[in-house]
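1. need the 3D shape of this:
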Amino acid sequence: MLAPVTDDDGAPFWQYARAGELRVQTCADCAEPRFPPRPCCPHCQSFASEWRPVSGRGRVWSYVFPHPPLLPDYAAFAPYNVIVVELVDAPRIRLIGNLVTGAGAALDSLSPDRVRIGARVQVVFDEGGLPQWVLERP
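-> Next up, the predicted model:
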């Protein structure tokens, strides 16, 4: 499977994820959250930033079942989903991941008919710190 490629701006995101925390880079001057991480705030142009924790709750904003799978290593998991999650705490921030049955579960662990736009989800992390998403219990 692919591993995240990190740079200096995004490295803290992955450090927190490996510790089981979802944090979002936020401008220390105007408090505007931003993703993807970058050195300068697009709202006020400040270079001051901090990493604020978020609840990890969100809604499925969009999804796709890549067919055929885009990379050969993923063919064994087809059909699998790729979802775009809009965070409840920061609605302008959208993260991409997979909707699975539990932390560390296979990409194809959730039946395709359970994936819906608007579904409430919660972040979980696999043992390597990769964010995944599970359906919230009603």
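
2. rest of the way, CA atoms for contacts and neighbours
-> OK.

3. so residue 98 touches residue 126, yeah?
-> No - counting by Cα atoms under 8 Å, no contact exists between residue 98 and residue 126, whose distance comes to 11.2 Å.

4. list the residues that contact both of these two?
-> Both residue 98 and residue 126 are in contact with residue 132, where contact means Cα atoms under 8 Å, 6 or more residues apart in numbering.

5. pick out whichever of those two has more residues nearby.
-> Looking at residue 98 and residue 126 with other Cα atoms under 10 Å, you find the greater number of neighbours at residue 98, namely 25 against 16.

6. now the other sequence, so there's something to compare against:
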Amino acid sequence: MPNWQWQLGMVASWVLDMLLHRPFSRPINRLGELEMTLRPQPRFPEPDTEPFWEATKKKDLVYQTCDNADCTDRVIFYPRAHCDTCGTLETTWNTSKGEGVVYTYSVVMQSRHPAFKDLGPYAVAYVDLDEGFRMMTNIVNVDNPITDIKIGMRVKVVWQEQGDGEIALPMFEPA
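-> Okay, here's the model as predicted:
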């Protein structure tokens, strides 16, 4: 057997061992107590996304539009330094009404990530906002995400503060 095949087999064996025999768990501090794990936080500061995160502190959902009149797709979301259609750096920040419809969703019954382990079941969704952009989010404030969420359902933004209130994440609930 050539050396590269043997190495590939060893790597595959190690990956399978990690996936099948070592489940994720909450971190344990040096006193042997479980540590509370927060949901993963965005990295700060990033110049391209800073206006978006600053707006979330005021509970404003913002998006960008391209200032080039010849651009065919003028709405920009997720935040970035340029228009992804025409490449111009000239963009304007706008505030969304925070209303839209569920494009699609999936209900997570069980999560292996420590921050989400006790949340199941919860809904991860793409929402088409009335201003013309789509964002990934969670649908919250429903009794049963399996039966209470429907594709095409009207939703509105609600805010979930994270950690010490440094940021708030936009979530959606039935309108």
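
7. gap between stretch 13-20 of structure 1 and the chain center?
-> 12 Å (Cα atoms, centre = their mean, to the nearest Å).

8. against structure 2, where does that stretch fall?
-> Aligning stretch 13-20 of structure 1 against structure 2 (TM-score structural alignment) gives residues 52-59.

9. what residues of the matching stretch count as buried?
-> Burial within stretch 52-59 of structure 2, assessed by neighbour count using 16 or more other Cα atoms under 10 Å, is assigned to 52-53, 56-57, 59.

10. in which helix or strand would I find the residue nearest in space to the middle of structure 1?
-> To find the centre residue of structure 1, average its C-alpha atoms and take the closest one (Cα atoms, centre = their mean): that gives residue 95, at 3.8 Å. Secondary structure here is read from DSSP states H and E; on that basis residue 95 of structure 1 sits in strand 94-97.

11. tell me which other helices or strands that strand touches.
-> Contact here means 3 or more Cα pairs under 8 Å, 6 or more residues apart in numbering; DSSP states H and E; on that basis strand 94-97 of structure 1 packs against strand 82-87, strand 131-135.

12. for structure 2, longest helix please?
-> When structure 2 is scanned for its longest helix (criterion: DSSP state H), the result is helix 3-21.

13. and the next element down the chain from that one?
-> Scanning the chain past helix 3-21 of structure 2 towards its C-terminal end, the next helix or strand to appear is helix 50-57 (assignment: DSSP H and E).

14. from the contact counts, what lies against that following helix?
-> Packed on helix 50-57 of structure 2, when contacts are counted by 3+ Cα pairs under 8 Å, 6+ apart, are strand 62-66, strand 167-174.

15. helices or strands up against the longest one?
-> Okay, so that is strand 167-174 of structure 2. In terms of contact count using 3+ Cα pairs under 8 Å, 6+ apart, strand 167-174 of structure 2 is assigned the packing partners helix 50-57, strand 134-139, strand 154-162.
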